[in-house]
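Trainee: Build the 3D model from these lines:
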Amino acid sequence: MRISTTILWTLTVIAIVSGAIGPATAASAMVRSGDTIQLGDSVFRLDGIDAPEVDQLCIDDHADPWSCGVEAREQLGKLIGGRAVRCDDLGPDKPLKTRKIGICTVDGDKVSLNQQMARAGYAVSADPAARYRAKDDVAAAKEALSGLWKGCFVAPGEFRSDKKDGALLGASCRADRDREIRAVLFPDAPSAPPGCSIKGKFAVRARVTGNIGIYHLQGCPSYPATTEPDRWFCSEDDARAAGFRRAFNCRAAKK
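Mentor: Predicted structure coming up:
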């Protein structure tokens, strides 16, 4: 299996936001995934696109599994390259109100990060979009077999919802290998990506706090009992950005 590095990119980001957040401020930020940037306590999801989850697997053009979610995150980090970024706050993200949606652009660039990720083939279009309509850029990436499109994958939304019978996307999908491909994309026992030891479970009770699931840290009483995690995360911040809250019995545990 081809695995990309799991180093999180720490970046200097300047956010230009509207409403309650106020004027631009400088802060240390991190790229959480191929479509999510965190600035201080605020998380921005790039409007109009949906990139693979960090723990999502795809199949490359050589029919080998690869950690496309990690690579998408690294691609976004490379596009930023340590430069300042300006994010227009387009309001709260309806599916996950703890984060915001935004159009983010690196200082000196004329094209937004949203559009660059779509053009590079590391994201599909996400509708409804507040402002950026990615369909044309995604179609161009698909035609050029860029990024994800040269292999075989499922849309991130279908991965998140565990829709095993969803459409297979990409040039390397083979109808005669459908069962084998889906077994790779939706493993019965998903392996943790290197450095990602936090277990996540979807939970209806998490919705009380505006989340979609609960995560469990090593050393927490609930960790050993969570034998079949739905998701794996590399850090607590990654889990929070994905809409998971810490298990209540982990409050006293070390991060």
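Trainee: Please count neighbours and contacts with C-alpha atoms only from this point.
Mentor: OK.
Trainee: could you pull out the helices for the stretch 51-200 of the chain?
Mentor: Using DSSP state H, counting those that start in this stretch, the helices found in the stretch 51-200 of the chain span residues 68-80, 113-119, 135-143, 156-160, 178-185.
Trainee: now those as a markdown table including distance to A26 and mean neighbour count?
Mentor: Below are these laid out as a markdown table (distance: least, Cα to Cα, whole Å; neighbours: other Cα atoms under 10 Å):
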| stretch | distance to A26 | mean neighbour count |
| --- | --- | --- |
| helix 68-80 | 15 | 22 |
| helix 113-119 | 19 | 24 |
| helix 135-143 | 31 | 18 |
| helix 156-160 | 31 | 16 |
| helix 178-185 | 39 | 16 |
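Trainee: Would you reformat those as a markdown table and include distance to I198?
Mentor: Shown next, in a markdown table, are these (distance: least, Cα to Cα, whole Å):
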| stretch | distance to I198 |
| --- | --- |
| helix 68-80 | 15 |
| helix 113-119 | 27 |
| helix 135-143 | 32 |
| helix 156-160 | 16 |
| helix 178-185 | 20 |
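Trainee: what about W232, is that helix, strand or coil?
Mentor: Secondary structure, DSSP: H, G, I helix; E, B strand; the rest coil: W232 is strand.
Trainee: can you list contacts of stretch 81-92?
Mentor: 10-18, 44, 98-107, 130 (Cα atoms under 8 Å, 6 or more residues apart in numbering).
Trainee: Narrow those residues to just the buried residues.
Mentor: 11-17, 44, 98-106 (16 or more other Cα atoms under 10 Å).
Trainee: Tell me which of those fall in strands.
Mentor: Counting by DSSP state E, the part of these found in strands is 11-15, 44, 98-106.
Trainee: The residues you listed: which two are farthest apart?
Mentor: T98 and V106 (23.7 Å; Cα to Cα).
Trainee: Which residues are in contact with the residue nearest to C87 when sequence neighbours are not counted?
Mentor: Among residues not flanking C87 along the chain, C104 sits closest, at 4.1 Å (Cα to Cα, 6 or more residues apart in numbering). Residues counted as contacts of C104 (Cα under 8 Å, 6+ apart) are 46, 85-88, 112-114.
Trainee: this one as well, want them side by side:
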Amino acid sequence: MMIKRTIVSAVFAFAAGIVSAADFPKGDSASARVFMELHSIQRLSGVLTPLLTVPGGAFRIVEGDLLALGNLRIRLVGIEAPEVAQLCNSAQGDSWECAAEAEDRIRDVLRTAERIECFSNDRDSYGHYLASCKADGLDVGGLLVAEGLVWPDQEQGYYQPEAAQAQAASRGIWQAETPSPSDWRRQQD
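Mentor: A predicted model of the protein is given here:
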């Protein structure tokens, strides 16, 4: 019985990939495509289930990439938000509170959403769930990268098209040379 379920799940997963890839308009980001394919697979095969589905406003924002719901901690996968004490450089040569702005933006997105879904199958070394979250169908990590409020995680390789567009438009963190959060932490030691 378990083998049958695995085979059926694999067939549904393959079909979901074909169907959902055909539904995307040209120019859609690869990260959104992957996320939507995972969501389609979850719906068709029942293999992946959301870590949680909650109404908007349910989360508390710990940092620009870390959410809390009670004792549950979720780190948004694929992004690096500015550290709480980190300032970002502006085009005018001064600095701005990029960490606070990233936190405010994610708070607004999650607060105004009717439904938030987070998908996870892994945890980090601190026990936080590593998850992709959607607010009313909008990929939260991709939005923050596209608006220039967070960096894409270079090791994971997500959100590169969104980062390139934000950088080309000199949005947010890309308006002047600013160290990434990992580089900033090294400079503080």
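Trainee: and the nearest residue to K100 of structure 1 once chain neighbours are set aside, how far is that from E180 of structure 1?
Mentor: Leaving aside its sequence neighbours, K100 of structure 1 sits nearest to P92 (Cα to Cα, 6+ apart; 4.2 Å). From P92 of structure 1 across to E180 of structure 1, the span is 39 Å (Cα to Cα, to the nearest Å).
Trainee: Tell me, how many residues neighbour the equivalent of E155 of structure 2 over in structure 1?
Mentor: Applying TM-score structural alignment, one finds that E155 of structure 2 aligns to P128 in structure 1. Per other Cα atoms under 10 Å, the neighbour tally for P128 of structure 1 reads 11.
Trainee: nearest residue to P128 of structure 1 other than its sequence neighbours?
Mentor: P128 of structure 1 sits nearest to G48 (Cα to Cα, 6+ apart), 7.4 Å away.
Trainee: picking that back up, the residue nearest to K100 of structure 1 - how many residues pack around it?
Mentor: 16.
Trainee: you'd agree the residue nearest to P128 of structure 1 is up against A126?
Mentor: Yes: between G48 of structure 1 and A126 there is a contact at 4.8 Å, judged by Cα atoms under 8 Å.
Trainee: Give me the common contacts of these two.
Mentor: What both G48 of structure 1 and A126 touch, as defined by Cα under 8 Å, 6+ apart, is the set A134.
Trainee: Look at these two and report which has more neighbours.
Mentor: Per other Cα under 10 Å, whichever of G48 of structure 1 and A126 has more neighbours is G48, with 25 against 20.
Trainee: Could you measure from the residue nearest the centre of structure 2 over to A10 of structure 2?
Mentor: Centroid-nearest residue in structure 2: G141, 2.5 Å away (criterion: Cα atoms, centre = their mean). Counting by Cα to Cα, the gap from G141 of structure 2 to A10 of structure 2 is 28 Å.
Trainee: what does C118 of structure 2 align to in structure 1?
Mentor: Checking TM-score structural alignment: C118 of structure 2 goes with C87.
Trainee: quick check: angle from the biggest strand by length in structure 2 to strand 129-135?
Mentor: Ranked by residue count and defined by DSSP E, the top strand of structure 2 is strand 115-123. Counting by axes from the mean of the first three to the mean of the last three Cα atoms, to 10 degrees, strand 115-123 of structure 2 lies at 160 degrees to strand 129-135.
Trainee: what's the closest non-adjacent residue to A26 of structure 1?
Mentor: Using Cα to Cα, 6+ apart, the nearest residue to A26 of structure 1 is I14, at 5.0 Å.
Trainee: if I pick that neighbour, what's in contact with it?
Mentor: Counted by Cα under 8 Å, 6+ apart, I14 of structure 1 has contacts 24-27, 84-87.
Trainee: any idea what it aligns with in structure 2?
Mentor: Checking TM-score structural alignment: I14 of structure 1 goes with nothing.
Trainee: on that earlier part again, what's the burial count for the match of C118 of structure 2?
Mentor: So C87 of structure 1, with other Cα under 10 Å, has 25 neighbours.
Trainee: now do L57 of structure 1
Mentor: L57 of structure 1 has 26 nearby residues by other Cα under 10 Å.
Trainee: biggest helix in structure 2, by residue count?
Mentor: The helix that spans the most residues within structure 2, counting by DSSP state H, is helix 2-23.
Trainee: Run the angle between the helix or strand following it and helix 160-168 for me.
Mentor: Helices and strands here follow DSSP states H and E; after helix 2-23 of structure 2, the next one along the chain is helix 30-45. Computed by the same axes, to 10 degrees, the angle separating helix 30-45 of structure 2 from helix 160-168 equals 150 degrees.
Trainee: now the angle between helix 2-23 and helix 30-45 of structure 2, please.
Mentor: Using the same axes, to 10 degrees: helix 30-45 of structure 2 against helix 2-23 is 140 degrees.
Trainee: quick one: contacts of helix 30-45 of structure 2?
Mentor: 8-10, 12-13, 16-17, 20-21, 24, 47-49, 132, 139, 142, 158-159, 161.
Trainee: Mind checking which of these are buried?
Mentor: Buried among those (16+ other Cα under 10 Å): 9, 12-13, 16-17, 20, 48-49, 132, 139, 142, 158-159, 161.
Trainee: Turn the residues you listed into a markdown table, columns for distance to R33 of structure 2.
Mentor: Converted to a markdown table, those look like this (distance: Cα to Cα, whole Å):
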| residue | distance to R33 of structure 2 |
| --- | --- |
| S9 | 20 |
| F12 | 17 |
| A13 | 14 |
| A16 | 12 |
| G17 | 9 |
| S20 | 8 |
| L48 | 16 |
| T49 | 18 |
| S132 | 13 |
| D139 | 10 |
| G142 | 11 |
| Y158 | 11 |
| Y159 | 11 |
| P161 | 12 |
